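Chemist: My questions are about this predicted structure, shown below with the sequence.
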Amino acid sequence: MFQTFDAPTSPDQGPPRLAALRAEIAREGLDGFLVPRADRHQGEYVAPCDERLAWLTGFTGSAGFCAALRDRAGLFVDGRYRVQVKAQVADDFTPVDWPETKLGDWLKGALPEGGRVGFDPWLHTLDEITRTEGRLQGTGIELVECDNLVDRIWTDRPPRPAAPVEKYPKELAGDGDETKRERIAAALRAAGQKAAVLTLPDSLCWLLNIRGADIPRTPVTQAFAILHDDGRMQLFSDPEKFEGLGPDPMIAQSHWDGFAGALAVLDGPVRVDKGTAPLAVTRILERAGVEVAHDDDPCILPKACKSDTEIAATRTAHLRDAAAMCEFLAWLDAEAPTGGLTEIDVVTALEGYRRATNALREISFDTICGAGPNGAIVHYRVTEETNRAVKPGELLLVDSGGQYLDGTTDITRTVAIGTPTEEQRACFTRVLKGMIAISRARWPEGRAGRDLDALARIALWRAGQDYDHSTGHGVGVYLSVHEGPQRLSRVSEVPLKPGMILSNEPGYYREGAFGIRIENLVVVQTAGTLPGADDRAMLDFETLTWVPIDRALVVPEMLDAEERAWLDAYHAEIRAKLADRLSPGARDWLERATRAI
């Protein structure tokens, strides 16, 4: 089984580790040290050897950081984790609402007389440090680059991952890696740049048409690279990871240790993404007198705009996954009302149905399965200690996905166990109205996620409700389930373009009671023309996820005619697409689950 149910951290581990870190802070003559979730690749998901934040604090969320000072330790978490963090950390750590509270502002209150706060320049970006320094101007507080102090005290730190890479088939990628390298090199030449530094693992894997296993749940390999404007590449990692690929005269492989030296002898301008590359990269280039051109990672946008081949492949993956989900939901519908299931039983069964496809490579993240009040913990991960019975009269939220060679899936369904309350149904229907609004959205080219995000929230806002996460994130194709730069978020300014895959997942969470989220994946496409419309170029979404929505939780009277029509048409298409893929029992369940509202 891919998922385990151990508790990787414990609150009681934090205080002695914080004390040891404070001893190192004092030894360095500092007043504090920053401990981010991120690794030197700035990935959301990190290898065990890079889980410094979890090791120090006990907090296992996928975003956040700790500002450890001599007399206090602020643990900065966003809205997804404000319930979770309370259960995972000791009182020595004070949760701070982030990004509402900025690090610089917090430091001004915590160090009124000024001070020196250390940070590892390999774990922070130039953008991040520049923003904080801007808020600290005139305070006497200094951010100081230094060695990583956590690494000094983490004596049993796991080794760096070194899983071998595999070639990703061209028939699924669409373009060969040579074509991709030339395409990006041409973009460098057009910009007058001699080279680009690549530090994001998914960018590198997309560019070279490779996949790896360095990060749990995410099929990437960790490496740094320098791509030159003539298509040559210098690759820095553990060379043995790449032995199975064979030699390529355009790719020179070196050990990690050679990266800094190679940077220092480059001819500029050298392209560096100040929002994703470690600050240390810019510092090395600047000290060597190499001109730096701060610009986006040149692979991010091409990777986000999937080829027709990739989209066709991911459609296949989603239909396979949808059939597994329907088998699971049919089983759940039969078993859950008896009251004999637990959250772990549900997670185990779902993974079993995905494994039965004989195509599952991995799950795309640890399944979120929250019964009753656990559903209000947005990124809840069940453990043996927290495992809760699935009880009649409660809601069950299941957010899960699979990694298949032809696609990455991510789906959330909230189901009623037994008879739901009218309040549960009303809240669910408001969330559904938001999900339908995004599904039906049509907008002019050039608009960004921030222009659509409110569509998913209006029904909730009218009831005085909301949710504290983005409406959607980008998704890769057999890559990261969370991919940039596209997002459905009030802070996203990246224009949506054809080929971008996103999640559509509004929600509502009532702490101590229940959680609701409904999630489909969608892909941006060119919209068809409408009678009487002008010639303005428009975009809309194609739905990729085909799994029924729990009709028992829908209040039909709260949906308008177009929303009801959308839901009935969606369910009818699910029947058409999946009936022949299901077992007889699941087919019978599907017929009932997709009846007209």
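Modeler: Okay, I see it.
Chemist: For the rest of this, base every contact and every neighbour count on C-alpha atoms.
Modeler: Will do.
Chemist: count of neighbours near residue 568?
Modeler: 16 (other CA atoms under 10 Å).
Chemist: Can you name the helix or strand that residue 75 falls in?
Modeler: Following DSSP states H and E, the helix or strand that holds residue 75 is strand 73-77.
Chemist: who does that strand touch, helix- and strand-wise?
Modeler: Counting contacts by 3 or more CA pairs under 8 Å, 6 or more residues apart in numbering; DSSP states H and E, strand 73-77 packs against strand 65-69, strand 94-97.
Chemist: Looking at those strands, spot the one closest to residue 214.
Modeler: Among those, strand 65-69 comes nearest to residue 214, with 22.3 Å by CA to CA.
Chemist: between the closest one and strand 73-77, how many degrees?
Modeler: 170 degrees (axes from the mean of the first three to the mean of the last three CA atoms, to 10 degrees).
Chemist: Give me the residues contacting strand 65-69.
Modeler: 18, 22, 31-37, 53, 73-77 (CA atoms under 8 Å, 6 or more residues apart in numbering).
Chemist: Out of those residues, the closest to residue 251 would be?
Modeler: residue 37 (31.4 Å).
Chemist: so who does the residue lying closest to residue 341 once chain neighbours are set aside touch?
Modeler: Excluding the flanking residues, the one nearest residue 341 by CA to CA, 6 or more residues apart in numbering is residue 390, at 5.5 Å. By CA under 8 Å, 6+ apart, the residues touching residue 390 are 336, 339-343, 371-372, 396, 417.
Chemist: Second structure for comparison follows:
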Amino acid sequence: MKTGIAERLEKLRKEMKKNGIDTCIISDRDPHMSEYPPERWKTRKWISGFSGSAGTAVITHGKAAVWSDSRYFIQAEAQLAGTEYHFFKEGLPATPDMYEWAACETEPTGTVAIDDKTISYTDGEKIKEYMATKGIKTVFGFDPFNTIWDGRPAIPDGRAYEYPLRYSGEEFARRRERLLRAAEELGADAVLLSTLDDTAWSFNIRGCDIPYNPVSVAYGYISRREDVLFIDKCKTDAALQEYLRRNGITAKPYSAIEEYLQTLPDGERVVADPDRTNHRLASILAEKGAAIFAASPATLMKSIKNDTENDGIRNAVRREGAAMSQFLCWLDENIGKTPISETSASRKLHEFRALQPLFTDESFATIAGYAEHGAIVHYSATEESDKELKPEGFLLLDSGGQYLDGTTDITRTIPLGPLTDEERRNFTAVLKGHIAVATAVFPAGTRGAQIDTLAKTALWKLGLTYMHGTGHGIGHFLNVHEGPQNIRPDFNPTPLRAGMTISNEPGVYIEGSHGIRIENMILVKKRADTVFGEFYEFETLTRCPIDTRAIEVSQLDEAEKEWLNNYHAETYTQLAPLVDEKTRLWLAERCAPV
């Protein structure tokens, strides 16, 4: 067994015994339900060694287990090997429900504990209600990590700053008014902003507390009575303090949020999103009778980009396309001649991206998976796993950038040399699904699940599929993963609306062989008014060649070939002025019609 993990489990179990706890549930979230939490709250990673962005650990005095989704099946098994952890693959028929398993492993009248600041109100109540049916008590507020985690990182203290109007396209006062009107329609007087991106968007601020995500660890509260930003003073310089003063925003310490909610005026009603507000804060509001549980109006408003934001994104993806083209030209020139590995390729791409105006950071850690590593959906190369690229097979490259005027996300699957018939067949099927989504026309009210089948039809005909989502919302100089919209088979009550930015990323993954994904960003646009109401279409935003060397052209119909040729013609037109002569010539070759 890995010694470090065994020692950590021993420490945790001592704390559990001391506090009369039989079973401990450890989530992958921070108090803001962030997908990518600061290091301080990566407690599941610390206690298990599994570093994927999604997963939950359940620990009893005799057993330990982790649940995670299909993106991390291969990674989790590798990282948990040599420990006492059992890995359960979410979504598979044989996988037990996590709460049922926890209850079965807990004695009747026993106790299950969780830190209620790292679980949503919805999930916390589900746990409590389910455990109660088994006679098991749920204890909230159990956070043993300050005791057992030597050197636990502090709350980040990065600088926050005003996000200029020339990029946001809307002043705080107008956003505030829209939020309050939405709250009043729900019968509320105020909005609690719990997630970091909702808070940043609503107050027109950005920060640097979390790698790849330009946000600050902060809460927000907006009401007719007062507007409060809960942020530690060390994050606010004179310029931000002046911005807050000018907009009538009161700054209070980050830790003051609980007391503030406990002492709200009687009768003040607050919109709190039960899926995105931690159980501790939501319970305070519920116990006061102040909570109106509903989706945060900030989340939907943020997802529908204004004209300034959309123009910024269009500019950002052009610069992104220029950087990608320079990298791909370099890769074509050097593969098989110069040693290149997965990690060195990622570093080289960063060099090209960092030269672009308004670039601040990647939007997530670049995924560069060569050959069989491409089949690991969220693969992360390490010193031990770093694979040298050869002039054969596929390199799957999923990356993105944070630019002051927009966030980008792009995946290209690159043939480095000869391909097998299976690889070509699979690449073509993925491309057909990508084109089917890109060319979709649909009525108002259409949800992502209805679009999802378009992406998979060509794969299904081959007996293939994939288990990750086809599309996720993308923030505007914010988180690369944004809701509420998505394209995936699960039911999502939020329909696709004009102004929403989303990814289009079908793929296929053959374990031990190769992975393929083709991802562009797309924008929902109004197409027409008809007697049946509004109809929408997608504008493809991303501009970067899709490598035609991997396509079985005979498997594309005329409409698909027309889309691909038009896409490449427009890509060349937009990118050629932004690149050097060598890359322009490469671009002309890669954008040639099929």
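Modeler: Perfect, thanks for sending it. Quantities reported herein were computed from a predicted structural model and do not represent experimental measurements.
Chemist: right, so of the helices and strands packed on strand 73-77 of structure 1, which gets closest to residue 217 of structure 1?
Modeler: Nearest to residue 217 of structure 1 among those is strand 65-69; the distance by CA to CA comes to 21.9 Å.
Chemist: What ranges does the stretch 201-350 of structure 1 have for its helices?
Modeler: Using DSSP state H, counting those that start in this stretch, the helices of the stretch 201-350 of structure 1 run over 201-208, 259-264, 279-287, 300-304, 308-335, 343-355.
Chemist: Of these, which is nearest residue 123 of structure 1?
Modeler: helix 279-287 (7.7 Å).
Chemist: Next, the buried residues of the longest strand belonging to structure 2.
Modeler: Longest strand in structure 2 by number of residues, with DSSP state E as the criterion: strand 520-530. Across strand 520-530 of structure 2, burial judged by 16 or more other CA atoms under 10 Å covers 520-526.
Chemist: still on that earlier bit, which part of structure 2 matches the strand holding residue 75 of structure 1?
Modeler: Strand 73-77 of structure 1 lines up with residues 64-68 of structure 2 when matched by TM-score structural alignment.
Chemist: Mean distance between that stretch and structure 1 after superposition?
Modeler: Mean deviation of stretch 64-68 of structure 2 relative to structure 1 after superposition (mean CA distance after the TM-score superposition for structure 1): 0.8 Å.
Chemist: Which element is encountered next along the chain beyond the longest strand of structure 2?
Modeler: strand 533-540.
Chemist: rewinding a little: looking at the helices of the stretch 201-350 of structure 1, which is nearest to residue 26 of structure 1?
Modeler: Nearest of those to residue 26 of structure 1, taken as CA to CA: helix 279-287 at 23.7 Å.
Chemist: Can you give the distance from that closest one to the centre of its chain?
Modeler: Between the centre of helix 279-287 of structure 1 and the centre of its chain there are 28 Å (CA atoms, centre = their mean, to the nearest Å).
Chemist: next one: stretch 162-177 of structure 1
Modeler: So, by CA atoms, centre = their mean, the centroid of stretch 162-177 of structure 1 is 22 Å from its chain's centroid.
Chemist: Would you mind giving the residues in structure 2 matched to it?
Modeler: So stretch 162-177 of structure 1 is aligned with residues 157-172, judged by TM-score structural alignment.
Chemist: in the matching stretch, what counts as buried?
Modeler: Under 16+ other CA under 10 Å, the buried positions of stretch 157-172 of structure 2 are 157-163, 167-172.
Chemist: just the helices and strands packed on strand 73-77 of structure 1: most buried one?
Modeler: Greatest average neighbour count among these goes to strand 65-69 (a mean of 24), per mean count of other CA atoms under 10 Å.
Chemist: which residues sit in contact with residue 49 of structure 2?
Modeler: Taking CA under 8 Å, 6+ apart as the test, what residue 49 of structure 2 contacts is 5, 79-80.
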